[in-house]
Every structure is written in C-alpha cells, then in structure tokens.
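> Next input, structure requested:
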Amino acid sequence: MKFVRYGAEGAEKPGMIDASGQLRDLSGHIADLSGATLDPSRLAEIGEIDASSLPKVDGMPRLGPCVAGTGKFICIGLNYSDHAAETGATVPPEPIIFMKATSAICGPNDNLVIPRGSEKTDWEVELGVVIGKTAKYVSEDEAMDYVAGYCTIHDVSERAFQAEHSGQWTKGKSADTFGPTGPWLVTRDEVADPQNLGMWLTVNGEKMQNGSTRTMVYGVKFLVSYLSRFMSLRPGDIISTGTPPGVGLGMKPQRFLKPGDVVELGVEGLGTQKQTCVADT
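This next block holds a predicted model:
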C-alpha cells in the first residue's frame, strides 16, 4: 500500500494511492498518518478498505511529508562503503548517529531553501525507514515487526556548517526544508528486500548519484535493533539510512547547489521527488 498526505502546508489530509495510481481521500477513516495509525496491524486494516469506495482527489495537489508527528529524525552517517570511500573516510566500526531537526521536514516537491551564508549545500538521496510501534531493546530477528514502511528521503546537507564550524553535524543538516520526505509511505509488505533497492539523484538533469542499498554497511534490521538499545523508537520516528556515492562534497572539483538548480531523486518502488533551489530571504 502507498499512503500519502496532501494539501496545503499544515493542513494536509491522509490519502491512499489506488492500483491505477489515482489519489484517494482517506480522511473519512483516519485523521492523519501519525501515531497509532502507523502500527503495521492498523495500516493493514486500512489497506483492506476498498480504494474504489474512497473519494477521488482531482488535479495535482501539493504533497506533504508522508508522515505526521515525527518525534525523532535519526540519520546514519557514512553507511555506504562506496560513499565512505569517495569522502576519504573509514567505514565506522559502529553506526554514526546524528539527529536532523524535525523542523527540516517538508514535502517531497517543496522548494529547497538554501540558508543565508551557505556556500556548500549538498544533496543526498536516502532510504527512509518509518517506525510503526514503540521499539526498545529489540533483536534483529524481531526488528522488522516495528517498521511501518519506507519512503524516499533527501538528506540535504550544508557541508561548511556541518564540518567547518566545529561541534556536531546537526547544524549542517537541520535548516528548514533540508528533509524532504515522501512522496509515499510504502508499507513494509510491498518492499521485498530493503537491501536491494536502486536509488538515484540528478541536478539539472545530470545524473549525480546512481547507487543501491546493497552497499549499505549496516542494514535496516541491524539499525532498528541497534538504535533501540540507546533510545526508544516511537511511531512516526524516521531513520534516514545513509547515501550512496555521488555527493557534491566528493567531486573534484567539489560542486554544490545554488538558487535555480533543480534536484530530482528517487528510491526504487518508493517514488520520486523534485525540488527547485531558492535563496532564503
């Protein structure tokens, strides 16, 4: 099943994509895609609704983030062996964990706002994992029971803020619009193997990233289990699992985003995003 949230920012409604690709309104059945609604058993119940009985949503409404009420936006750094190599970094012996402010979350096709003073705004296509029920001290064998589904994430990064201003990475990851999420929340049952998904990103039509989750160092099962040792994972929390090679930081010469650039990206089976870069005012 593919679930969406659509409408004006702050007033999104829940929706479902039917077999023909038509957007259907779910607001008569649930208030939003958040909290208890994300429990895998609840999502399965919603999926049993006859999509043809739901109202059609005409036109091309704005799509919001596919999950509401995210409490934690957890990111994994240097989690692709080939990406670590392009940056000259060593694959870490345990996952690198950092937080992205939830205020960075935006719709998949909203403008990407380059913050004031930025000279090194960079792109990163990532697989997002959405938690569906509270996980604490869970084993790898049971980890997937706590996953509601998957989505495409753009982990936008300001490299100077991240690495040249001392301290931790969070300040280079958390500007407004630095977390486009969606378009769809795709339920776990529709993704046969999250460790075998193609992923890509272009800037102004030029292919920059063309990778696969096959090269992830730490896979989804491990990450859910590992993170649950250090913090409770709650419904709506998002794990952004790292990026393949092809980021601007790793290019020679380095290349970064500027106002007017158009970024498009996608993860196999999880939908695509498109953002136009604009300067903050």
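> only C-alpha atoms for contact and neighbour calcs from this point on.
Will do.
> And the helices in the chain?
Assignment of helices within the chain using DSSP state H yields the ranges 40-47, 81-87, 140-143, 159-163, 220-230.
> can you pull out the strands in the stretch 51-200 of the chain?
Assigned by DSSP state E, counting those that start in this stretch, the stretch 51-200 of the chain shows strands spanning 73-77, 96-99, 105-106, 112-114, 121-122, 125-131, 147-154, 157-158, 179-180, 185-187, 198-203.
> compare with the first, here's sequence two:
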Amino acid sequence: MRFATYTAEGETFYGAVTDTGMIALNDACPQWATLYDVIAAGALTELEKLAADKPVSHTDFIYEMVLPNAPRILCVGVNFPDRNAEYKDGSAQPKYMSLFPRFASGFTGHGQNLVRPPENYTLDYEGEVAIVIGKGGRRISQDDAYDHIAALTLSNEGTIRDWVRHAKFNVTQGKNWDKSGAIGPWLVPFTDAKQLDDARILTRVNGEIRQDDVLSRMMFPIRREIEYISTFMTLQPGDIIITGTPTGAGARFDPPRYLKPGDVVEVEVEGIGTLRNGVEDEVTS
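So this is what the prediction gives:
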C-alpha cells in the first residue's frame, strides 16, 4: 500500500493511494495530525488496516511533499563511483561520506513544478531514493540498519549549481531554494531488503534517460549511511535520508544541460514508483 499527503477541496489530508483516487484517513486517526505523526507513532501498519475497507474520498487532488513537516532531512553527496569521477580531481573513494542538510520548504510534491529562481538559471536535477526512519536509535550497526527504516520514497534533489560555489566548504545555499526539488509521490512501507538491494534508479528529462544506475554500486550503501549518521546524531522517527544520486546530472554535460521552464523530470525506481515534475520560473512581484 502507498500513503501520501495531498490537498483537495482546499484542505490538506493524508491517506492511502489507490488506482482510482485517495482514501482520506485523517478523520479515522485524530490522534495523528499528519503523516509524519503516523511515522513517529510507528503506525503505518495500522493505517493499512484502516484503509482496507474504506471507499475513495477524493479523485481530484494535488500531491504535496510527502512529509511536509519533516524537521530533519539529510542528504548524502557524491555517492556513486562515476559521480565521484565527474569531479576529475583524481580522488579515489573518500573514507567518509559527504553530508548536507535540506529543509522541507525546498521540496514540492509529485506533479507540481520545480521553481527556477530569477537570481540564477542553473537549476539541476538529481534523482535519488529517500528513506524514512521509523525506529530511532544511536550508533546503529549495519546489520540492524534496515530494521530502522519505516518507508521508502523518491527525491529529485534539485540544486541551483552556481549557488553551491558561494563558499569554500558549503553547499547549503544551492540546495535549499524554495520548491527547487521534490519528494514523493508517496511512501511505500519498507518490508524487505530486496526493495533496496540492487534497485535500479532512472532519471529522465523530457523522456531522455539521463541517470541510470543500481543502488548496489553506491560507495556508501544505505546500511552504512544509517550507521555513520547515527554515530554523531540520534536518528528519530520521521527523519529523511536522501541517499545519493548517480552520474548524469545536467551540470556534467558540455555544455551543461540545466532545467528550463517546460521541462519534465521523472525519477523512477521499480517497486517505489515514479516522481514526475515540470519546471517553471518563479513569479515575483
């Protein structure tokens, strides 16, 4: 089953996704105000049971960022060998992973447009798998890491490339423009290692495959990411880890192929789904 945050009739809901529409579950679960609260309570299984016998509530709706009130989003950078080679600095695999924070305001939902700001045109795409922590912990071992995942989703970790160069050791500015990326369309409960091991990730721009790789080639596998991150911070239910993007982002073409209004970006992983977004210029007053 799949779970999403969405708006319909001027209100925000969370619920189960079906082939014919959304089953709203807010009223059935007043103890959980948002999908984030469901995750924090470890209640995705209960949501599945509640949705099993309910009719579709909405057929006309808009997907929102799947956990719009997620307080902590961590991204793993340069996590595929070909991606590392793109930097052409002769470096081997680093000993430790690169990490940076993103904020929920930088993401929109499936079907909505990524926003290119007027300050800079270098909006780029990065297709990635994102995991949502369901069970908190500190110093989690790799053997136990998957036990701490509640759900999977997808991310287009959109970046304003010129703004990641504004400081010597800092990419935060280029990674947090409002609605420059997307997370969704929905959460898929994590039940089996096969959902991640050897999963293939594809990113298309206007139907053209730009990124194509398998998660087993990650320099820092997801088990290691959870182990490493939980060494210095206590992971909490609802934390999102965006796990790394393959080679093929627009900045690495010659000349670069940045996103422009009218483009359509799709991030696809079998068993999770397809995250699709258009692109528009920000409207300023």
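> out of the helices of structure 1, which comes closest to residue 56 of structure 1?
With CA to CA as the measure, helix 40-47 is the member of the helices of structure 1 nearest residue 56 of structure 1 (16.2 Å).
> quick one, that closest one and strand 125-131 angle?
If you take axes from the mean of the first three to the mean of the last three CA atoms, to 10 degrees, helix 40-47 of structure 1 sits at 100 degrees to strand 125-131.
> mean distance, helix 40-47 of structure 1 to its aligned residues in structure 2?
Overlaying structure 2 shows helix 40-47 of structure 1 at a mean distance of 3.1 Å from the equivalent residues (mean CA distance after the TM-score superposition for structure 1).
> Flag every buried residue along that helix.
40, 43-44, 46 (16 or more other CA atoms under 10 Å).
> Mind listing residues that contact that helix?
Contacts of helix 40-47 of structure 1 with the rest of the structure, by CA atoms under 8 Å, 6 or more residues apart in numbering, involve 1, 36-37, 132-133, 145-148, 187.
> which residue lines up with residue 104 of structure 2 in structure 1?
Residue pairing (TM-score structural alignment): residue 104 of structure 2 is matched to residue 102 of structure 1.
> In this structure that match contacts residue 74, no?
No - using CA atoms under 8 Å as the test, residue 102 of structure 1 is too far from residue 74 to be in contact (9.5 Å).
> Alignment lookup: residue 184 of structure 1 to structure 2.
By TM-score structural alignment, residue 184 of structure 1 lines up with residue 186.
> For that match, give its distance to residue 35 of structure 2.
As judged by CA to CA, to the nearest Å, residue 186 of structure 2 and residue 35 of structure 2 stand 11 Å apart.
> Out of the two, name the residue with the larger neighbour count.
The residue with more neighbours, out of residue 186 of structure 2 and residue 35, is residue 186; 30 against 27, by other CA atoms under 10 Å.
> OK, contacts around the more buried one?
Residue 186 of structure 2 neighbours (CA under 8 Å, 6+ apart): 2-5, 17, 66, 153.
> Please flag which of the residues you listed sit within strands.
Counting by DSSP state E, the part of the contacts of residue 186 of structure 2 found in strands is 2-5, 17, 153.
> For those, could you give me TSV that also reports neighbour count and distance to residue 125 of structure 2?
Below are these laid out as TSV (neighbours: other CA atoms under 10 Å; distance: CA to CA, whole Å):
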residue	neighbour count	distance to residue 125 of structure 2
2	19	24
3	27	24
4	24	22
5	27	23
17	20	26
153	26	16
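> Of those, which is the nearest to residue 219 of structure 2?
Among these, and counting by CA to CA, the member closest to residue 219 of structure 2 is residue 153, at 20.4 Å.
> After alignment, which residue of structure 1 pairs with that closest one?
Per TM-score structural alignment, residue 153 of structure 2 is aligned with residue 151.
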